[in-house]
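J.: Build the 3D model from these lines:
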Amino acid sequence: MRVLVTRPQHSGERTAKRLRELGHEPILLPLSRPVHDASAALRGLSTTKGSIAITSAEAIRALTSHAAELAIHRARAVFAVGDATAEEARTIGFTSVTASSGSGIELAETIAKQAGGAVVYLAGSPRAATFEKRANEIGLQIVVVECYRMEPIDPAPQTLETIFTHQRPDAILLYSRQTAKNFVRAAAAQMQDGSMDGMRFLCLSKSVAEVIPASLQSTVSIAEMPEERSLLSLL
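T.: The predicted model follows:
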């Protein structure tokens, strides 16, 4: 099966490898790029104590080239959404890492059960409000530190024409609501002229799926759990 991957380049290449291992043919179309702010991350860590919350591996990647400054923080408890993000944290030396399954809701509830005091949240922009909303509801105090932002990438019209006319993916993977919005905007012409007829939209969550136009909702499938393993199982 030919599968269009809309993740940023670094994450997209990892997904492409998994797709090949499953016998599929990936097509990479990054629709955003991360811009890291390591100074903000390190400043946030140095002015706080206690646990660290992470909902994306990009927060960890913001710190990868700052091993010396990070050394004094590696024993702090890290709570991450999903196994992949947790593994990224272990890779740069954090020694107490807990992965919550599911979304930011489960992350907030896991931290509330296992940690006390304020939690520093290494976050990106834009981001879903799920974790912060649930933390507020259950009285979990968080300190938000924005350490990366995702910039949209506008693919060239020729690139889109090649993909949807000559490569014809069978499925399109969409991991975030913002990426779905970027895709709908970039591929508006193809959505209107029938170029996407027969293609499936595989979405990580209901929130992501809501962005797909009503005329294409019959081709949408939603992962049972908001994690890549569950998403790829839809193929």
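J.: From now on I want contacts and neighbour counts done on CA atoms only, so please keep to that.
T.: Fine.
J.: quick one: contacts for the closest residue to E106 other than its chain neighbours?
T.: Sequence neighbours aside, S100 is the residue nearest to E106 in space, at 6.3 Å (criterion: Cα to Cα, 6 or more residues apart in numbering). With Cα atoms under 8 Å, 6 or more residues apart in numbering as the criterion, the residues that contact S100 are 79-83, 106-107, 110.
J.: Mind checking which of those residues land in helices?
T.: Among the contacts of S100, DSSP state H puts 83, 106-107, 110 in helices.
J.: Need those residues in TSV (columns: distance to Y121 and neighbour count).
T.: What follows is the ones in helices among the contacts of S100, written out as TSV (distance: Cα to Cα, whole Å; neighbours: other Cα atoms under 10 Å):
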residue	distance to Y121	neighbour count
D83	18	16
E106	15	18
L107	11	26
T110	14	17
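J.: Save those as TSV, and put in distance to C147 too.
T.: Formatted as TSV, the ones in helices among the contacts of S100 follow (distance: Cα to Cα, whole Å):
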residue	distance to C147
D83	21
E106	22
L107	19
T110	23
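J.: for comparison, sequence B:
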Amino acid sequence: MRVLVTRPEPAASRTAAELRRRGHEPLLLPLAVAEHDVETLAAALARPHAAIAVTSAEALRALEAVPDMPTSILDLPCFAVGESTAHAAWTLGFRKVSVGGNDGTALARIIGDQKDIGFSPDRSLLYLAGKPRASGFETELAALHIPVEICECYRMRALAPSPSETERIIGEDSVDAVLLYSSESSRRLFDLPVLKSDAATLSSTRFLCLSEKIVAAVPEPFRSSCQVAPAPTEASLLSLL
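T.: Below you'll find the predicted structure:
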């Protein structure tokens, strides 16, 4: 099966390796690239905090890129969305990692249940955030009255492959499935000029979405070809193939 992968590197290559292991042919078309703001992150790390929260492994890659990262940070409780982000936190060296479900709202509620941390305005939760991002985590933290410092330590810059590059990657054979991990990647995919000019390229393609929210970002003519993963994890998404 020919599968188009739209997520950024290095995640795209990991997904490609798993697809090959399963006997599929991955087509890598990253539609964004992460840009780290290590200066802003280093400044945030210099202030006292009671715990750290991450909703993406990209934030941990930004943290790893900070020169002379204070190792005392790794002693703080780290709250992570999803198993893969939690694994990245363990790998970086955090000693106390809690997994908070698979979305920001669930993570915020787990943090709210931690009565022994003692959040205060002087020792707040440090949220290593990206841009763009969903608002659910921050909204729930506010509802729970958890003081938080939001550090935008990376942004996802959109990539716009040229028509010739897109055609080279997709090739002349049909694409059996597209993996969509975010609403942003869905919008970027369907904004590509080569797909706008020739919608038939994906006329028989299945669009495998990590959540219902992503389906809403797929143009109406393609929504009947969408399938949503039973759970918001890559393993669940790939089970649809």
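J.: Tell me how the two chains score on TM-score.
T.: Scored against TM-score structural alignment, normalised by the length of structure 1, the superposed chains reach a TM-score of 0.93; 235 aligned residues with a Cα RMSD of 1.8 Å.
J.: mapped onto structure 2, which of the contacts of S100 of structure 1 hold?
T.: When the contacts of S100 of structure 1 are mapped onto structure 2 and checked using both residues aligned by TM-score structural alignment, their matches' Cα atoms under 8 Å, the preserved contacts are 79-82, 106-107, 110.
J.: could you redo those residues as a markdown table and give each row distance to I60 of structure 1?
T.: Output for the kept ones among the contacts of S100 of structure 1, formatted as a markdown table (distance: Cα to Cα, whole Å):
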| residue | distance to I60 of structure 1 |
| --- | --- |
| F79 | 12 |
| A80 | 10 |
| V81 | 12 |
| G82 | 13 |
| E106 | 20 |
| L107 | 16 |
| T110 | 20 |
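J.: which of the residues you listed lies closest to L29 of structure 1?
T.: L29 of structure 1 has its nearest neighbour among those in G82, at 23.4 Å by Cα to Cα.
J.: Show the contacting residues for the alignment partner in structure 2 of that closest one.
T.: For G82 of structure 1, the aligned position in structure 2 is occupied by G82, per TM-score structural alignment. For G82 of structure 2, the residues meeting the contact criterion (Cα under 8 Å, 6+ apart) are 55, 99-103, 233.
J.: Which of those residues fall within strands?
T.: When the contacts of G82 of structure 2 are checked against strands using DSSP state E, the ones located there are V99.
J.: end to end, how far does stretch 40-54 of structure 2 reach?
T.: Between the opening and closing residues of stretch 40-54 of structure 2 we find a distance of 16 Å, counting by Cα to Cα, to the nearest Å.
J.: In stretch 167-180 of structure 2, which residues are buried?
T.: Residues of stretch 167-180 of structure 2 classed as buried by neighbour count (16 or more other Cα atoms under 10 Å): 170, 174-180.
J.: any idea how far the residue nearest to E106 of structure 1 is from A62 of structure 1?
T.: According to Cα to Cα, S100 of structure 1 stands 21 Å off from A62 of structure 1.
J.: Enumerate every residue touching the residue nearest the centre of structure 2.
T.: By Cα atoms, centre = their mean, structure 2 has its centre lying nearest to S56, at 5.2 Å. Residues touching S56 of structure 2, when contacts are defined by Cα under 8 Å, 6+ apart, comprise 80-81, 85, 129.
J.: wait, which of the residues you listed is closest to E39 of structure 2?
T.: For these, the closest approach to E39 of structure 2 (Cα to Cα) belongs to A129, at 14.1 Å.
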